[in-house]
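Student: What follows is a protein structure lacking sequence information:
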């Protein structure tokens, strides 16, 4: 009868410029799709070269090698009798485009360039690519000679077109186009395109999956039709983690869901759908039919191929499912863990070194590594040979078989509690207890000798002996003495990362993990080039509030009871002298604001684009029941003063897993100056004027009540 189609969409863990590995993963996905009887296969955005090539897109080599990979795909017997849709960069008339190349049986059917660029937040696509702006227009693309020799084609269609097979019509979007207010899928659906596909490279952020799923469901609910989403997964070579979530939706329902976090490099999702369900759904919507009768038609590329078979009456179709979301705590447990795994295996290092202070932040990083070990052990137990091979390469033992997360943690994680005379016994014990529970190799070097040696150099040169504030010193002396300790910890961490395995008779080196959270970075509550300076930071884009939720999750999920004491202890840097053996310094007292307040400031500053005056106006309403206008003014001024004074620290932040919409990472996500007029004269004067006006009105109201 010919009305049921089986289609496949993929989540691939591609790697920027890894053309050989990327080719093999693409071929594997096509092979799996065919085994599952699919007649169409969709892959992620720029899957041939990897999405994260950045300025390598400027290089002609990147396009050359992408076409070489395309040639291998065209020649492969794996790609016969299945429509393959792959992503790669293409140069057309000396203009570089981000494209989908769709081919079948050694013939390229269409090269479809991206029309809407992602150019905000983490993305700079307009730096490398030009959007195709000629709506509904197609022209000839002259193929490279190496491709001509394979396909027998000199030119192929290039532009805004759709494919018309014998049984249906298929159109494609590319990532950002789905999110645009005038998405191509709208007019495609009105013009009778029944299957719309999207090859995407969409990164993970906490709680983002809800937006993605709701958007695709609403897309097919309003206009009917089938929508396939493919996505990158894994660490493509930078701060982002692409989180998969391949899916298939039809007429407002999700019928197939891929994993969001997984150590499997190639995941193929298939669904079997009835085209008549699309046609009847659309035909009953009167407003849609009226709009469809007026739409400007797309150029159709005719394809002598059917996605369905004539004998499909007994072929079962995919039923609607309920999307299963991860909680934010689960996302923190899984996303950074998968990101660390990719970085570890691809960097060819032998593990991690973590300065473990006994506080929430470094303990959260330890839990992320433990979660990674849990995922690895689970994959090995499920006979994932690729993961087992990678593990053996990391520990440099061809016979190694991890028996538990603790066993693997012992091999790849070294924790280091660097004690000083200002460290408390409580934090020492908490760090030791957590290390024992997760199984890490734990070190406890003392740093006092190094601190005294550094200070003796200063004393010899200047004849001065700085003192802590508690001993009668000034604020400058107090801060300098704290910073010396913090920076020495960084030096010691890197020393042990390079040589601790050597000292144990083992090969390799370790990656140093940082543990500054997004709120501390925003406030600048860290010492430049201290132990927050590391190779990687898996929690650098996560708020303190979410980290505390993750710690509680780890207590429940992993039975890490050592975390209970860590949760109940006040956050402290432990850089000032103890009082009767107890910590007298706390983070929130030092910062002059709470972590909860910092999250609010961060979202207002970055997400809502609020400067000092706008932030003051918004917080007046948000905090009207807890603060006077003067108190709000003082808080806003204090935040912006400290933020601007410390903004220079953001230029040296350790590369961090991007997880939060208000990350202050200025590498590309938060592009702002690092030299400010920290007095904010004009802005603060505007706030003062409003406070005077509001307080004056308030005093008048009080007088009227007394009268």
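Tutor: Thanks, I have the structure now. All figures in this text were calculated on a predicted structure; none of them were measured in a lab. Numbers count the residues shown, from 1 in each chain.

Student: use CA for all of it now, contacts and neighbours both
Tutor: Noted.

Student: would residue 264 count as being in a helix?
Tutor: No: counting by DSSP: H, G, I helix; E, B strand; the rest coil, residue 264 falls outside a helix, being coil.

Student: who touches it in this structure?
Tutor: Residue 264 makes contact with 13, 384 under the criterion Cα atoms under 8 Å, 6 or more residues apart in numbering.

Student: another structure for you, compare them:
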């Protein structure tokens, strides 16, 4: 009958500039798609070179190697008899574009450049690419000689065009174009395009997946049609994690769903859909608008059919309900997959974590535990790539993990760094958690190192600083806290480099950080302390979400040691104990609670509030708990802390991006690091508003 088509979309764990690995994964995805009966295969954005090449896009090498890979794809017998849609950078008339290249049987059909660029948050596409802003315009693109030798073509269509097969019409969107108010699928649909494709590099954030799914469903609810969504997977060598979620939708329903978090480097999703369902849907809803569409698409015709004449026996995919992860599950899965990508590609033999027995470092430990659970499950599911990578990391070619706990003992070292200011409670909590997850645990006392450094200072100056509790000044007190924190960083790196050597094993360890997003925002950490690490899986996650995550770990992983960690007040343990008990707490030091910090962080970054507009919002949000004067004090205190400590963010450990209010410097959060910390004008506006509110307040 020629009405049902089988289409394939995929999630690939591509890696910037890994041209050989990227090629292998593309070919494997095409092979799987053909095995499953697909006649069209869609891949993620810039899959040939990797999305995160950044300033490497300026290099002619990146363009050259991309075309070399394209030539190998064109020549491969695997890519024959299926329309392949791949992503790569292309230079046209000396302008660099982010493009889709569609080819079939050693012929390039068309090149479609991206029209609407992602240029906010983590994205800087306009730094490297220009948008194709000529609606419905198509030009000739002169192919490089290496491609002409394979295809026999001198030029191919380049621009805003669609592909017309013998049985349907296919149009392209690219990533941000779906999110844009001028999404191309609207006009494409009104001009009769039946299949929309979206090649994406969309990163994970907590609670974001539903936005993506709703946009895809909405795109086909309004004007009908079939929508294929492909996405990058993995860390791609950067702070963000691309979380897959490949999908196929038709007329507002999802009919095929890929995994959001997975250790599979290649995942192919196929769906068989009925073109007549699109035509019936549009006949009722869209026909009056379609016939008046003023700008027809430029159609590139190809003598090829996606359907067959005997498809009456082919069942079509039915609507499914998308299964979303809870935020706690997302924290367990996303950073764990990101850590594994980083570890297996870094050439290191595992992780080392300074484990303090508090919520933050325990959360990092639980994410490593979750990673080990995922790895063991993947190996149990016969993922040969994961087993090969695990054996390479642990340095044993015959190793087979018996359990997540066994694997954790091979690749994860935790250390408790005690001082005279540490309590036995935190030491025991760290030990109990390490026992339950199976890490190799070390107890280290840093007092000798601290006293040695202070001895050097005393020998030079003739002075020995004291804590405030012992009669010292605030400056002495802060310096004594900082030296403990910095000694811990030095020891963490020393043990990361040599602890395996001391045990007669090869390799080194990556140091993991454990500063949460709220502490980074206020600068509540010592510059170059043990928050300084190689990577930090929780640097974009709030304290509130981390506590919920640990509760999830208690139930899901049976880590009962976390109950005592959650019950204890957060503390840095850098000041002397009082009667053997902790006297210093994080929230008292910061002058606000972690829940208050989360609200302030979202207002600062997402709502783009300065001091005065933040005060104006908070007097309503916190009116039941705080007076306008108290709100003003909180706001002014936060901005003083933020501006005084802003310089610390220039050296903060690269962190997994999980929150839209992340203060990640010079990437996601572009702000100066030298401020007038008095905020004279802004704070005066707040004070004037408080005074006016006091005058206008109703008399009791």
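Tutor: Right, received. Where do you want to start? The structure presented is a predicted model; accordingly, all values stated were derived computationally and were not measured.

Student: what's the TM-score for these two chains?
Tutor: The TM-score (TM-score structural alignment, normalised by the length of structure 2) is 1.00; 700 aligned residues with a Cα RMSD of 0.7 Å.

Student: how far apart are the top helix by length along structure 2 and its match in structure 1?
Tutor: Criterion DSSP state H: the longest helix present in structure 2 is helix 474-502. Compared with structure 1 after the fit, helix 474-502 of structure 2 shows a mean deviation of 0.3 Å (mean Cα distance after the TM-score superposition for structure 1).

Student: can you name the residues of structure 1 that that helix overlays?
Tutor: Aligning helix 474-502 of structure 2 against structure 1 (TM-score structural alignment) gives residues 475-503.

Student: Tell me which residues of that stretch come out buried.
Tutor: Residues of stretch 475-503 of structure 1 classed as buried: 477-479, 481-490, 492-494, 496-501 (neighbour count, 16 or more other Cα atoms under 10 Å).

Student: same question, stretch 275-288 of structure 2
Tutor: Residues 275, 277-279, 281-282, 286 are the ones in stretch 275-288 of structure 2 that count as buried (16+ other Cα under 10 Å).

Student: Which strand or helix spans residue 163 of structure 1?
Tutor: strand 161-164 (DSSP states H and E).

Student: Are there helices or strands packed against that strand, and which ones?
Tutor: In terms of contacts (3 or more Cα pairs under 8 Å, 6 or more residues apart in numbering; DSSP states H and E), strand 161-164 of structure 1 is packed against strand 107-113, strand 169-174, strand 299-302.

Student: could you say what helices and strands the shortest one packs with?
Tutor: Okay, so that is strand 299-302 of structure 1. For strand 299-302 of structure 1, the packing partners by 3+ Cα pairs under 8 Å, 6+ apart come out as strand 161-164.

Student: swap the cut-off to 10 Å and go again
Tutor: When contacts are defined as 3 or more Cα pairs under 10 Å, 6 or more residues apart in numbering; DSSP states H and E, strand 299-302 of structure 1 packs onto strand 107-113, strand 155-159, strand 161-164, strand 169-174.

Student: Now distance to residue 228 of structure 1 and mean neighbour count too, for these, in CSV please.
Tutor: Below are these laid out as CSV (distance: least, Cα to Cα, whole Å; neighbours: other Cα atoms under 10 Å):
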stretch, distance to residue 228 of structure 1, mean neighbour count
strand 107-113, 16, 24
strand 155-159, 20, 19
strand 161-164, 15, 22
strand 169-174, 9, 25
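
Student: on that earlier part again, go through the buried residues of stretch 275-288 of structure 2 and name the one nearest residue 459 of structure 2.
Tutor: residue 278 (83.1 Å; Cα to Cα).

Student: dump the residue contacts of the aligned residue in structure 1 for the closest one.
Tutor: In structure 1, the residue equivalent to residue 278 of structure 2 is residue 278, according to TM-score structural alignment. Contacts here follow Cα atoms under 10 Å, 6 or more residues apart in numbering; on that basis residue 278 of structure 1 touches 194-195, 220, 223-226, 250-251.
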